[in-house]
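>>> This is a predicted model, with the sequence first.
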Amino acid sequence: MRYRKNPTVPAMALPLPSGDTWTRADYAALPEDLPVRVSLIHGELIVRPRPHPIHQRIARRLATRIEEAALDTWQVDTDVDVLVDDDEVEPVEIAPDIVVYSTEHDVYERPIPAALVTLVVEVVSPSTKRKDRRVRPVLYAEAGIRHYWQVETDQTAPAFAIYTYELDDATDSYVPTGVHHDRITTPLSLALDIDLKAVRNR
């Protein structure tokens, strides 16, 4: 399969890969103005629709709060590619909703190596629930990304919650560290203290 079709995404012409699977070079050659979001998972191009405004608003507001609270050694961006697995045949390159990564990385270069990323955040959308809750966390953990946050909105402010996870080195999987509604305080490696009311309120 050259790319996975999503019934909610309108039919469109995408470039074809150079071989049976998508390589990192094929992925990098895609135009930046695609009307959909794409990721590269095990050599397969995964297509999903652009998110709703509320999704983008929460991601933008949360990224701003993280950036304001983060140590000077970290930089924060939204929807930027992270190289999760550099496998030659089945590479994985994903753009999380929010990425916190080392200032060692040149912002003019893409993708960001997973080794330089300390936190990824996914805002769960109705069309991406399974990937955000099950598929992507496994890939991020396997890549050694220390912290993972899952933002649940359920389209209403009272249901807003951020589920935080940290990597367990013994199992190379994430373990839950808390559920946050009004405020989030993280371990010293991140040293974040964020008031969430301004993020969740419309």
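Nice, I can see it.

>>> contacts, neighbours, all on C-alpha from now
Noted.

>>> Next, count neighbours for Asp87.
12 (other C-alpha atoms under 10 Å).

>>> Do a quick rundown of the strands in this structure.
Per DSSP state E, the chain carries strands over the ranges 3-4, 37-41, 44-48, 74-78, 82-85, 92-94, 98-102, 112-113, 117-123, 147-152, 161-168, 173-180, 183-185, 193-195.

>>> now the first one: how far from the chain's centre is it?
Averaging C-alpha positions (C-alpha atoms, centre = their mean, to the nearest Å) puts strand 3-4 19 Å from its chain's average.

>>> what sits against the residue positioned nearest the centre of the chain?
The structure's the chain has its C-alpha centroid closest to Pro96; by C-alpha atoms, centre = their mean the separation is 1.5 Å. Contact analysis of Pro96 by C-alpha atoms under 8 Å, 6 or more residues apart in numbering lists Thr78, Asp79, Val80, Asp81, Val82, Val120, Val121, Glu122.

>>> Also Leu188?
Counting by C-alpha under 8 Å, 6+ apart, Leu188 has no contacts.

>>> any idea how far Ala28 is from it?
Counting by C-alpha to C-alpha, to the nearest Å, the gap from Leu188 to Ala28 is 35 Å.

>>> Contacts for stretch 149-168 next, please.
Against stretch 149-168 from outside (C-alpha under 8 Å, 6+ apart): 54, 119-124, 132-133, 141, 144-148, 173-181, 200-202.

>>> ok, 6 Å please
Residues outside stretch 149-168 that contact it (C-alpha atoms under 6 Å, 6 or more residues apart in numbering) are 121-124, 146-148, 173-181, 200.

>>> Buried members of those into ChimeraX, please.
Applying 16 or more other C-alpha atoms under 10 Å to these leaves a buried subset, and the ChimeraX line that selects it is:
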select :121,122,123,124,146,147,148,173,174,179,181,200
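
>>> then this one, side by side with the first:
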Amino acid sequence: MTAVPEWMRPPRPEGWYSDDLDRLAEAPRHTELIDGALVFMMSPQRVWHARMVTALVNSLTDQAPAGIEVDREITVRLDRWNRPEPDLLATRAPYDPSRTFYLPEETLLVVEVVSPESAHRDRTVKLRKYAEAGIPNYWRVEDQDGSPVVHAYELDEPTRSYAPTGIHRHELRTTTPFTIKLDLDGLVPGRKS
């Protein structure tokens, strides 16, 4: 049995803090912080997931108005103990090449493309945490027989919880957080619309 690497040991009894992620050079890529615990992407990523994220980033970037940036795989510092890494997000923060995270008040939309290993976190944990942090829009993208299905949510500010706004198959049209029209079937390379 091998010893746990020293960098994996929390620096304090209550766990890791959000700012600790920037000092963990040894941590694997895509390390998140959930409730003070490090969460690693342990399983290999599927091609469907990778291509879906790329297609969504490209489509949303093309449609985003001036002043809105779309990024992939950048963490959101929700609070001291939570810094999840959505697959992509849209923010109103100005471009800063040295940035390692966004704040909830800068974030307009977070999108999680569900993988088998992230399904529970994407469907329950992150849904609740993003809402409690005040992020106005959340999309969860599921693979249904090779086609994307987008479960869209909008923040109910008084309750700080998400209300479902629709389950989108084949096409998504919305005006929040900006005007977006997506041919969902067209996002999957090799599939006909």
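Perfect, I can see it now. Just so you know, these numbers come straight off a predicted model, no measurement behind them.

>>> TM-score, when you put one on top of the other?
Here the superposed chains carry a TM-score of 0.87, computed using TM-score structural alignment, normalised by the length of the second structure; 185 aligned residues with a C-alpha RMSD of 2.1 Å.

>>> what's the counterpart of the residue nearest to the centre of the first structure in the second structure?
The equivalent of Pro96 of the first structure in the second structure is Pro86 (alignment by TM-score structural alignment).

>>> residues in contact with Gly166 of the second structure?
By C-alpha under 6 Å, 6+ apart, the contact set of Gly166 of the second structure is Ala152.

>>> what's the distance between it and Val149 of the second structure?
In terms of C-alpha to C-alpha, Gly166 of the second structure sits 10 Å off from Val149 of the second structure.

>>> Next: Asp20 of the second structure.
Asp20 of the second structure is 35 Å from Val149 of the second structure, by C-alpha to C-alpha.

>>> Repeat that for Arg29 of the second structure.
27 Å.

>>> Name the nearest residue to Tyr27 of the first structure, ignoring sequence neighbours.
Leu40 (7.2 Å; C-alpha to C-alpha, 6 or more residues apart in numbering).

>>> Find the residue closest to the aligned residue in the first structure for Tyr17 of the second structure in space, skipping its chain neighbours.
Here Tyr17 of the second structure is matched to Thr23 in the first structure, going by TM-score structural alignment. Excluding the flanking residues, the one nearest Thr23 of the first structure by C-alpha to C-alpha, 6+ apart is Gly43, at 6.2 Å.

>>> Apart from its chain neighbours, what residue comes closest to Gly67 of the second structure?
Spatial nearest neighbour of Gly67 of the second structure, excluding adjacent residues (C-alpha to C-alpha, 6+ apart): Arg92 at 5.9 Å.

>>> Would you confirm that that neighbour contacts Leu108?
No - with contact defined as C-alpha atoms under 6 Å, Arg92 of the second structure does not reach Leu108; the gap is 7.1 Å.

>>> Of the two, which one has the most company?
Taking other C-alpha under 10 Å, Arg92 of the second structure and Leu108 do not tie; Leu108 has more neighbours (22 against 15).

>>> contacts for the lengthiest helix in the second structure?
Looking across the second structure with DSSP state H, the single longest helix is helix 47-63. Helix 47-63 of the second structure is contacted by residues Val70, Leu187 when judged by C-alpha under 6 Å, 6+ apart.

>>> That one corresponds to what range in the first structure?
Against the first structure, helix 47-63 of the second structure falls on residues 53-69 (TM-score structural alignment).

>>> After superposing, tell me the mean distance of that stretch to the second structure.
Superposed on the second structure, stretch 53-69 of the first structure shows a mean distance of 0.9 Å to its aligned residues (mean C-alpha distance after the TM-score superposition for the first structure).

>>> Please determine how far Tyr148 of the first structure is located from Arg134 of the first structure.
Counting by C-alpha to C-alpha - Tyr148 of the first structure and Arg134 of the first structure are separated by 12 Å.

>>> What does Leu190 of the first structure correspond to in the second structure?
Checking TM-score structural alignment: Leu190 of the first structure goes with Phe178.

>>> For that match, which residues are in contact?
Neighbouring residues of Phe178 of the second structure by C-alpha under 6 Å, 6+ apart: there are none.

>>> now swap in the one 5 residues further on and tell me
Residues touching Asp183 of the second structure, when contacts are defined by C-alpha under 6 Å, 6+ apart, comprise Glu171.
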